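only geometry, no sequence info:
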């Protein structure tokens, strides 16, 4: 049985964008969409200032309304979709992360109702993207244009292989072009006399690396048009720039931390803050 796509909602504008993105993807993949709203029981309560007696009921009623609105939005957007809803009590980031066992992927808005004005990435989306083992897509509310291009970051690590497979699948399902972007920085001592760097050889090696990465998957997805894009630039700068003309940017994660969003690598974490389009973080 195919796994479902899970999307979290808190009634925010960002969550509404995530619901629409998720139902589109669920329809393309022909899998159910499961919408989750989390009830966090008076998170600021302390002994001296306990929660009001009816706070729990108020929060539950609000979550029910949010779920009903989200389901209606999804079905207006994609009437043919299969949509279920669930209200769960707990901490939002932990609840959404725990959905991974039944999820093909988790979709979240970039910033929820509790976010600071002007913040590009909320704590919940950062933690889910950093901790969940299934693909996590973070959606911004202002990324609505369709460009017909998927961008995937490629490097020489094993972490990029699941991201490449995910990106090929997205490009195939959407009928989009796949831009495989490999950004590299010049060797620090590349132009220092006496150190044997041949920059032409270095450039050729970067192109060969990308071609080798694409060789296997390209054969499995012959219908996907691939653009090989090799740039001498910082990966964050190159991917951020590419996101301006993309429908989705896909990255792996090199994070090896143990706390929250530290499990995100530096490139994926920075991209979540600066990308102009949705970002999929795909872990190995």
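On my side now, so go ahead. Since we're looking at a predicted model, the values are computed, not measured. Numbering: from 1, shown residues only.

rest of the way, CA atoms for contacts and neighbours
OK.

ok, residue 275 - how many residues close by?
By the criterion of other Cα atoms under 10 Å, residue 275 has 25 neighbours.

Okay, one more to line up with it:
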């Protein structure tokens, strides 16, 4: 079962299933970000993959306090796509901008989706080349290493998902 391997492996685990749907970030590497150490590891892996394969990157945070109203900011074209200005966009910029400075050739989009994190990431990653998610550290019992989002995608992903350990203890 992919969840057991994803929880126990010391290296990133990639779950490969057919890519389904076509969302706003089709053809991108999509990274789930929430400001945690495991999300930081996922961001580093996502940037590395996007750079290696010369594809754009979309960093998505899903805000469960927002019932809907997805929006994103395209850093290359300086375009913002939203109905109301969101507070989480600024926090997301703080997570992404240090990596953007080290990878200036990567086209980056920052997105904040509303609602349930699993449903939001499913919408964002529809048609993506890869969805990268983080996993908690090795010192936790294996049963606790996968959060609810990583576990949901390890069990039932549409497309290719990489689950990256945070590298911490």
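Yes, it's here. This one's a predicted model, so the numbers in the text were calculated from it and none came from an experiment.

Need the TM-score from the superposition.
Here the TM-score for the pair of chains, by TM-score structural alignment, normalised by the length of structure 2, is 0.76; 145 aligned residues with a Cα RMSD of 2.5 Å.

In structure 1, what residue spans correspond to helices?
Using DSSP state H, the helices found in structure 1 span residues 13-29, 55-77, 92-97, 123-131, 160-174, 199-220, 235-243, 266-274.

could you give me the residues in structure 2 that the fifth one aligns onto?
Mapping helix 160-174 of structure 1 onto structure 2 (TM-score structural alignment) gives residues 39-53.

Measure the mean distance from that stretch to structure 1 post-superposition.
Comparing stretch 39-53 of structure 2 with its match in structure 1 after superposition yields a mean distance of 0.7 Å (mean Cα distance after the TM-score superposition for structure 1).

For that stretch, which outside residues touch it?
With contacts defined as Cα atoms under 8 Å, 6 or more residues apart in numbering, stretch 39-53 of structure 2 is touched by 28-33, 56-57, 59, 95-96, 99, 103, 105-106, 132-135, 163-167.

Repeat that for stretch 125-142 of structure 1.
Outside stretch 125-142 of structure 1, the residues that touch it by Cα under 8 Å, 6+ apart are 13-18, 21, 93-94, 96-98, 100, 103-111, 255, 260-264, 269, 272, 276-284.

sorry, back to before: the match of helix 160-174 of structure 1: which residues count as buried?
Going by neighbour count (16 or more other Cα atoms under 10 Å), the buried part of stretch 39-53 of structure 2 is 39, 40, 41, 42, 43, 45, 46, 47, 49, 50, 51.

what does stretch 245-256 of structure 1 give?
Across stretch 245-256 of structure 1, burial judged by 16+ other Cα under 10 Å covers 245, 246, 247, 248, 249, 250, 251, 252, 253, 254, 255.

Would you mind confirming that the last one is in contact with residue 262?
So that's residue 255 of structure 1. Yes. The criterion here is Cα atoms under 8 Å, and residue 255 of structure 1 meets it with residue 262 at 6.5 Å.

As JSON lines, the helices of structure 1 with distance to residue 86 of structure 1 would be great.
Converted to JSON lines, the helices of structure 1 look like this (distance: least, Cα to Cα, whole Å):
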{"stretch": "helix 13-29", "distance to residue 86 of structure 1": "14"}
{"stretch": "helix 55-77", "distance to residue 86 of structure 1": "8"}
{"stretch": "helix 92-97", "distance to residue 86 of structure 1": "11"}
{"stretch": "helix 123-131", "distance to residue 86 of structure 1": "18"}
{"stretch": "helix 160-174", "distance to residue 86 of structure 1": "27"}
{"stretch": "helix 199-220", "distance to residue 86 of structure 1": "37"}
{"stretch": "helix 235-243", "distance to residue 86 of structure 1": "33"}
{"stretch": "helix 266-274", "distance to residue 86 of structure 1": "27"}
